[in-house]
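Novice: structure for this input, please:
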Amino acid sequence: MTLQPPAAPQASPPAEGPAPTGLRTALVLAVAAGAALLLALPPFDLWPLAIVGVALLAIATHRRRLRAGFGLGLLAGAVLFYPLLHWTSFAAGWLPWALLSTAEAVFFGLTGLATAWLRPLLDRWRGLLWPPLLGLLWVTQEAVRDRAPFGGFPWGRLAFSQADAPVLRLAALGGAPAVTFGVAAAAGALVGLYYLIFPAWRALPAETRRKPWLARPRLDWRRPWRDPVIVLSVIAFALVVLPRAVPLGGDQGPVKTIAIVQGNVPRLGLEFNEQRRAVLDNHVKATLQLAADVAAGKRKQPDLVVWPENSSDIDPLRNQDAAGEISAAADAIKAPILVGTVLRTNNPNNIKNAGLLWVPGAGPDPTQQYVKRHPVPFAEYMPLRSVAKLVSDKVALVRNMVPGATPGVLRTGPLTLGDVICFEVAYDGIVRDTVTGGGQVLAVQTNNATFNAAEARQQMAMVRLRAVEHGRDSMMVSTVGVSGFVDRYGSVHQLTGFNTAAVQVRAVHLTSSRTLATRLGALPEIAAVVLAVAALAAAFVLRRGRREITGDGAEKAEAR
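Specialist: Take a look at the predicted model:
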């Protein structure tokens, strides 16, 4: 493919590859990349901007010095994560928010560095390596960020921005890593097209450049597989549009009715912990009202009722008043209740964040409880406590939350529920374990009273991805919102508002089959990481002993 004016053919890009953008332009592109990625995520949900953001960052960092690539990636990450994670400051204060946002931005810096490192490969084969290499690079970055440090923090993954996009269906094939790969690979196709077309356009006479419609691309339609512009265009189109053809869902099992109760809290904020009895009362009253509506024929009788995380911060196994209230609600509704509770231990400094099944006429069933397996560091347990005291004056409020040891698979009688608590929905393996353990429906119990509606909607996007990934009808139930049901196609039903009380009842399908993503587990992600490491090693071999020649004037720009 060449770009040429009507009269004569024009020069092709230089053999050594495109020069890097100017430093000022690169800074603007990095800021724009971070902003685009932010707007792609909830609550904005402009999902095409995720592709744009990845592409802009790649253009900004390509063929730059490694330190410049790191700096530009760090800048893009800061633009993304500081506003994205602002809700953490409501509970922890400004300094922990800044430290977390900066730590997350460092991973973007490493992505920019890696993009600059891969230039010997990216400049080869006429741009056709851009889609796979950029896809592998972003999957690898997220794989590391999801696990380190202190167990990782997966917020802001590309996959979580695609709840309304066709590429979401790739989750059924390879989970969140497959969705991230699709987004980044589509961006890579755009970058490859940019580097094929833009240098050729710049080589045109000034008069033709002022009238770009006169510069017509000459494409090799007789052998389209050999024309990189056609190939990259097809790749971009396929990654954005064709995932709609991926089949979703599984076997149509029996239907059961589930009620979710969003009782609300008297006041948002950290004072939530001082309102434990009022919060429990709210959820009991809402359930009793649901029982009255069922008796009057206004609502369908549920087979299971799900309360949110922290709906009873009073340990009902040790407090008879709390136990009596919950028993009254379960007896009235005539269905088991999954209660989100905080269980005390014999050590007063240790607690457990649990989902506990409460059976009508029998009370709590200790054999059917799930203890949160991944407590949040510095919020639900305190590593490096002596150091953390220097950062936040709220360290003394944090007790050690003891992690559970088994997946959240709860056999309620009518159905087997796969349960995860709050931020655990962001972690691939924790959710998958509930499905491989027999979960027929997925539930996310959460408490957003110390955050805001933006954080709650970000969690709901994760629930939508998990529903598609595992082919399970799902639900998210929060103390204050948002709550709602999600079908196996990722569509949300009966979504509640924020900071309000609500009860929703819906019939859901029980599913026992497993998607390809469920069967493969972490294998696609592992394969992507291995291939990314191999690409980085190949770039090392190509770079070794080779002088960096970037063209007239570009060498000076790269050194900055």
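Novice: from here on, just use CA atoms for contacts and neighbour counts.
Specialist: Fine.
Novice: can you show me the helices along the stretch 451-560 of the chain?
Specialist: Along the stretch 451-560 of the chain, counting by DSSP state H, counting those that start in this stretch, helices occupy 453-470, 516-520, 523-543, 554-558.
Novice: just put those helices in TSV and tack on distance to residue 86 and mean neighbour count.
Specialist: Listed next are those as TSV, based on distance: least, C-alpha to C-alpha, whole Å; neighbours: other C-alpha atoms under 10 Å:
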stretch	distance to residue 86	mean neighbour count
helix 453-470	9	26
helix 516-520	32	19
helix 523-543	29	17
helix 554-558	34	17
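Novice: so what's residue 436 up against?
Specialist: Residue 436 makes contacts with residue 518, as judged by C-alpha atoms under 8 Å, 6 or more residues apart in numbering.
Novice: count of neighbours near the nearest residue to residue 161 once chain neighbours are set aside?
Specialist: Nearest residue to residue 161 in three dimensions, chain neighbours excluded: residue 41, at 4.5 Å (C-alpha to C-alpha, 6 or more residues apart in numbering). Residue 41 has 27 neighbours, counted by other C-alpha atoms under 10 Å.
Novice: mind checking how far residue 41 is from residue 191?
Specialist: Here the criterion is C-alpha to C-alpha, to the nearest Å. By it, residue 41 lies 22 Å from residue 191.
Novice: give me the contact list for stretch 64-83.
Specialist: 20, 26-27, 30-35, 37-38, 57, 60-62, 97-98, 101-102, 104-117, 156, 558-560.
Novice: repeat the analysis, applying 7 Å as the threshold.
Specialist: With C-alpha atoms under 7 Å, 6 or more residues apart in numbering as the test, stretch 64-83 has contacts from 20, 27, 30-31, 33-35, 37-38, 57, 61, 101-102, 104-106, 108-113, 116-117, 558-560.
Novice: hang on, the earlier thing: and of the helices of the stretch 451-560 of the chain, who's closest to residue 231?
Specialist: Closest of the helices of the stretch 451-560 of the chain to residue 231 is helix 523-543, at 21.3 Å (criterion: C-alpha to C-alpha).
Novice: I'd like the structure of this one too, to check against the first:
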Amino acid sequence: MTTLEQDQPRAADGAGPHAGGRALPLTVAVPAAVAAGLALLAAFPPYGLWPLAPVGVALLAAAAHRRRLRAGTGLGFLAGVALFAPLLEWTNLHTGWLPWALLSLLQAGYLALLGAATAWVSPLVDRWRAAWPLLTGVLWVGQEALRDRTPFGGFPWGRLAFSQDTSPLLRLAALGGAPLVTFAVALAGGIVLTAAWRDWRRPAGQWRPIAGLAAAGALLLAAGPAVPAGVRGAGDTVTVAIVQGNVPRLGLDFNAQRQAVLNNHVDATLELAERVTRGAQERPDLVVWPENSSDIDPLRNPGAGYRISQAADAIGAPILVGAVLLGPGQGQVRNAGLLWRPGSGADLSQVYTKRHPVPFAEYVPLRSIARKVSAEVDRVRSDFVPGDRPGVLDAGAATLGDVICFEVAYDGIVRDTVTGGAQLLVVQTNNATFDVAEARQQLAMVRLRAVEHGRAALMSSTVGVSGFVSPDGRVDGATGFNTAETVVRQMRLGDGRTPATTVGVWPEVALAALAVAALAGSAVARRRREVTPG
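Specialist: Next up, the predicted model:
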């Protein structure tokens, strides 16, 4: 017998399929679960086939419906592996197969829980078929809420919302953030499934429910574009330059060439300054360098500090430098965004330290235990220390909301900068150890954050993709990958708050609470079914 064995009703544990119907044959359910994961994968960059996200949701829900818990778990796990193993393949590029495999399996485990939850609520679906889309939506939000926070602060990559950067549903982020977009995608999948499920095929009134569901789906898609983009602002604009200096070679060994990476960004800025002097380019109000543009601590290394000052003085504008700073303790370092002003150098009052270092990449939790699994953890020689303040930086011409690399995936970290007064969103990132798929997935997150908070945003990468994003999610000036480029654009400042910024985490709390209520309600329904005479 396997985890995906053919289900038979079992009253003793209350976890069997509903007596009023049958599950899909196992020979159909298993391929459907795998197809669900692949459809979800295709919805994300670099493929970007966003309509397949609801299809993937529908396939997984259909496969797990009326299954026992362990079968629902197994089907969800299959879908998760089919999604996350290829989605996160870039983690295998330079670190080996083990981290990629462990991360993929861990993330697939959350879809296994989703499959179990889907199987568990089957009695509610069979009793109130019209509730199927709602139940599907809240279970997805609940699963993502858990995955985004556990373990070690979670890993939000692969959220349904991040697959919708070119979808009409993207603008819903301005109302309720990424959780509302995820809910809408899963709701759409539930609508598709409810309309297609065979139990609707009755001789009389066959098209009535299908027509109603089709109308609901059309209304959902129309709701997105109807949401206004952006917020009120003073109308002021600032000129911002992104410097993508590139690295000598892709891969982890670029850290051994730290001076060359710094020189690349200095030289590119000096070239920009020369164009400004010739009148070929407007002088920027701000220059943004990416994460790790100075892996040499410029506060302790006079040579590195001199080179950055040389660039800032030449361009005549502050530079937001992505720097690795030593300390505060022995063997500790910080991943920071440091404002470097022309004439005066480092502004120590305007430093942002990354609040969410990446586990097993920037620090090693439970190092003594992790070392028993793989000695590779000792490649992380110094643990990065997390910061304790949002990345709100006063650059003079604008107040910046700075987040570093993967932090753009975390709702609260980005929102804290906007509630702290940020007028522009800045994402400093280093994609040199990954590939273009990861960079495009990250840019999709930046697009959602711009819409969510009504702020113009930019992503500055060492190797690409870098670019500017308007408050309605449109990308401008996107660079190539593994290239040296400098892009200058005007960005409009924003001062107001979207509904999503105002309500914060509460839409997610409400939807996740509905998921818990659905699970509890299904437990009651199963209990009543067990004790009903006959």
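Novice: tell me which of the helices of the stretch 451-560 of structure 1 lies nearest to residue 423 of structure 1.
Specialist: helix 453-470 (7.7 Å).
Novice: which bit of structure 2 covers stretch 330-345 of structure 1?
Specialist: Under TM-score structural alignment, the match for stretch 330-345 of structure 1 in structure 2 covers residues 312-327.
Novice: so what's the residue count around residue 150 of structure 1?
Specialist: Residue 150 of structure 1 sits with 11 neighbouring residues when counted by other C-alpha under 10 Å.
Novice: no, scratch that, I was asking about residue 346 of structure 1
Specialist: 7.
Novice: so it sits in a strand?
Specialist: No: applying DSSP: H, G, I helix; E, B strand; the rest coil, one finds residue 346 of structure 1 to be coil, outside a strand.
Novice: check contacts around it.
Specialist: With the criterion set at C-alpha under 7 Å, 6+ apart, residue 346 of structure 1 makes contact with nothing.
Novice: next: residue 313 of structure 1.
Specialist: 276, 341, 342.
Novice: residue in structure 2 paired with it?
Specialist: Mapped onto structure 2 by TM-score structural alignment, residue 313 of structure 1 lines up with residue 295.
Novice: which residue, neighbours along the chain excluded, lies closest to that match?
Specialist: Per C-alpha to C-alpha, 6+ apart, closest to residue 295 of structure 2 is residue 324, 4.9 Å.
Novice: report whether that neighbour is found in a strand, as I expect.
Specialist: Yes: per three-state DSSP, residue 324 of structure 2 lies within a strand segment.
Novice: that one touches residue 332, doesn't it?
Specialist: No: using C-alpha atoms under 7 Å, residue 324 of structure 2 is not in contact with residue 332; the gap is 10.4 Å.
Novice: the two - which one has more neighbours?
Specialist: residue 324 (23 against 15).
Novice: who's in contact with the more buried one?
Specialist: Contacts of residue 324 of structure 2 (C-alpha under 7 Å, 6+ apart): 292, 294, 295, 296, 297, 333, 334, 335, 336.
Novice: redo those as CSV? Include secondary structure and distance to residue 276 of structure 2.
Specialist: Compiled in CSV, the contacts of residue 324 of structure 2 are given as follows (DSSP: H, G, I helix; E, B strand; the rest coil; distance: C-alpha to C-alpha, whole Å):
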residue, secondary structure, distance to residue 276 of structure 2
292, coil, 26
294, strand, 24
295, coil, 28
296, coil, 28
297, coil, 29
333, strand, 36
334, strand, 33
335, strand, 31
336, strand, 28
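Novice: about what we covered before: buried subset of the contacts of stretch 64-83 of structure 1?
Specialist: Buried members of the contacts of stretch 64-83 of structure 1, counted by 16 or more other C-alpha atoms under 10 Å: 20, 27, 30-31, 33-35, 37-38, 57, 61, 101-102, 104-106, 108-113, 116-117, 558.
Novice: for residue 280 of structure 1, give me its contacts.
Specialist: For residue 280 of structure 1, the contact set (C-alpha under 7 Å, 6+ apart) comprises 311, 312.
Novice: that one -> structure 2?
Specialist: Using TM-score structural alignment, residue 280 of structure 1 lines up with residue 262 in structure 2.
Novice: sticking with that match, tell me its helix or strand.
Specialist: Secondary structure from DSSP states H and E places residue 262 of structure 2 in helix 258-278.
Novice: give me the mean deviation of the helix or strand following that helix from structure 1.
Specialist: Counting by DSSP H and E, the element after helix 258-278 of structure 2 in chain order, helix or strand, is strand 286-288. With mean C-alpha distance after the TM-score superposition for structure 1, strand 286-288 of structure 2 departs from structure 1 by a mean of 0.3 Å once superposed.
Novice: give me the residues contacting strand 286-288 of structure 2.
Specialist: Under C-alpha under 7 Å, 6+ apart, the answer for strand 286-288 of structure 2 is 239, 240, 241, 242, 243, 317, 318, 319, 320, 321, 460.
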